[in-house]
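Asks: build me a model:
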Amino acid sequence: MMRSAPLLSALVALSMLPACSLQPLYAGGPQGAAGQVLGSVDVAPIPGRAGWLVANELRDRLSAGEAGTGVARYRLDVRLDDELEGFGLLGDDTIGRERRTLRARYQLVDTATDTIVLDATAGSDVGIDVVSSEYAVIAAEQTALERLAGEVADRVVTRLALMGRAAGEAGGE
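Replies: Just a heads-up that it's a prediction; the model follows:
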């Protein structure tokens, strides 16, 4: 009897899952509400190395949801703030740690009416150990920027997909 109690509890919990109303974000694939929005976004050029990295990451993620129309209904304008600051002073007044922060303010613009549909921000930061090798520090800073570009792109695309799903629910899709 004691052995069947955890099994019974698990079965009761499983039977309650359909009532929680969780729905997949990308339901319907490219033809779903989120996929339709993601597939119709054109990423405007973003200046600088960080901009090039973020734009490429965004294009990679947005093309995965392409609806196949080839027509961009939206334009994504992104402004980046890439900051590298030193902190963690050591006993000899040298910096022992750095923080790289990448913040993006992005606007989704409807190309037909030139109106802003979404205005939001996304960002992330990462810590970098400063070591005696200058080459290693520069490599770590570049690797951190590449990782941050991916994280920021993930956050932007997730927000766009949520907006698309909400619009699809409001429109009855």
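Asks: every contact and neighbour count from this point should use C-alpha atoms.
Replies: Noted.
Asks: shouldn't residue 168 be in contact with residue 33?
Replies: Yes: contact status for residue 168 versus residue 33: in contact at 5.0 Å, counting by Cα atoms under 8 Å.
Asks: with neighbour numbers in mind, choose between these two.
Replies: It is residue 33, of residue 168 and residue 33, that has more neighbours when counted by other Cα atoms under 10 Å, with 25 against 16.
Asks: any idea how far the more buried one lies from residue 105?
Replies: 24 Å (Cα to Cα, to the nearest Å).
Asks: before we move on, what about residue 165?
Replies: Counting by Cα to Cα - residue 165 and residue 105 are separated by 21 Å.
Asks: looking at these two, which is more packed in?
Replies: For residue 165 versus residue 105, neighbours defined as other Cα under 10 Å are more numerous around residue 165 (23 against 15).
Asks: I'd like the structure of this one too, to check against the first:
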Amino acid sequence: MDRDETRRTRDEADRGRDARDRDEAGRARNARPRDAYGRPLPHGAQGEERVPDDYVAPPEEALAEAQRLLDADRPFHAHEVLEAAWKAAPDPERELWKGLAQMAVGFTHVRRGNAQGAQALLRRAADRIAAYDPAPYGIAAGSLSERARTLADRIGRDGLTSVTVDDLAPRLVQDGE
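Replies: All right, here's what the predicted structure looks like:
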């Protein structure tokens, strides 16, 4: 392949990248529909309703929405809400929100049948969340960290079949909050 052919091939690849959905700032977006656990579906397929890319909510609302989604067995969607909160959080809280989002991703890996990914994300989440006990907004950091670590250990020992529906919908906020 000569230099001109290489340049044309590279230019064609760049045009393919540019054909992706992009937001106003030029960042790539994935507009493909998703299934209940966040797996991409073919364009035109009927997917689950998604959390809008521009979702912003006060922390208490984000926690309530993430809880609703976890209770409805939609951990991928809960992750999107918690990720939005993480990106909007003030610096001192960012790692807490990142840990909560990682916990939801760990649950997503459970639902997708990925034991190794679930364990890794749940352990990372446990480490991040534990650093915030006590946590703002009534977040149950101590119990969430312990539950994430215990679940990761159980998956490693007993496999994904040991996971219950209740394991994937812990209370994000302490009782009475």
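Asks: quick one: TM-score?
Replies: The TM-score (TM-score structural alignment, normalised by the length of structure 1) is 0.29; 85 aligned residues with a Cα RMSD of 5.3 Å.
Asks: residue 89 of structure 1 contacts residue 98, doesn't it?
Replies: No: the pair residue 89 of structure 1 / residue 98 is not scored as a contact, 10.0 Å apart, by Cα under 8 Å.
Asks: so for those two, which sits in the more crowded spot?
Replies: Legend: neighbour count by other Cα under 10 Å for residue 89 of structure 1 and residue 98, higher for residue 98 (18 against 11).
Asks: what's the burial count for the residue lying closest to the more buried one once chain neighbours are set aside?
Replies: Using Cα to Cα, 6 or more residues apart in numbering and skipping residues adjacent in sequence, the residue nearest residue 98 of structure 1 is residue 86, 4.3 Å away. Neighbour count for residue 86 of structure 1, taken as other Cα under 10 Å: 16.
Asks: got it, and residue 4 of structure 1?
Replies: The number of residues packed near residue 4 of structure 1 is 9, by other Cα under 10 Å.
Asks: from residue 171 of structure 1, how far off is it?
Replies: For residue 4 of structure 1 relative to residue 171 of structure 1 (Cα to Cα), the value is 46 Å.
Asks: which SSE is residue 110 of structure 2 in?
Replies: Assigned by DSSP states H and E, residue 110 of structure 2 belongs to helix 94-112.
Asks: now the helix or strand encompassing residue 86 of structure 2: buried residues?
Replies: In this assignment (DSSP H and E), residue 86 of structure 2 forms part of helix 75-88. Across helix 75-88 of structure 2, burial judged by 16 or more other Cα atoms under 10 Å covers 75-86, 88.
Asks: what's the longest helix along structure 1 packed up against?
Replies: Scanning structure 1 for the longest helix, with DSSP state H as the assignment, gives helix 134-171. Under the contact definition 3 or more Cα pairs under 8 Å, 6 or more residues apart in numbering; DSSP states H and E, helix 134-171 of structure 1 sits against helix 33-38, helix 48-63, strand 95-110, strand 115-129.
Asks: got the angle between it and helix 48-63?
Replies: Interaxial angle, helix 134-171 of structure 1 versus helix 48-63 (axes from the mean of the first three to the mean of the last three Cα atoms, to 10 degrees): 40 degrees.
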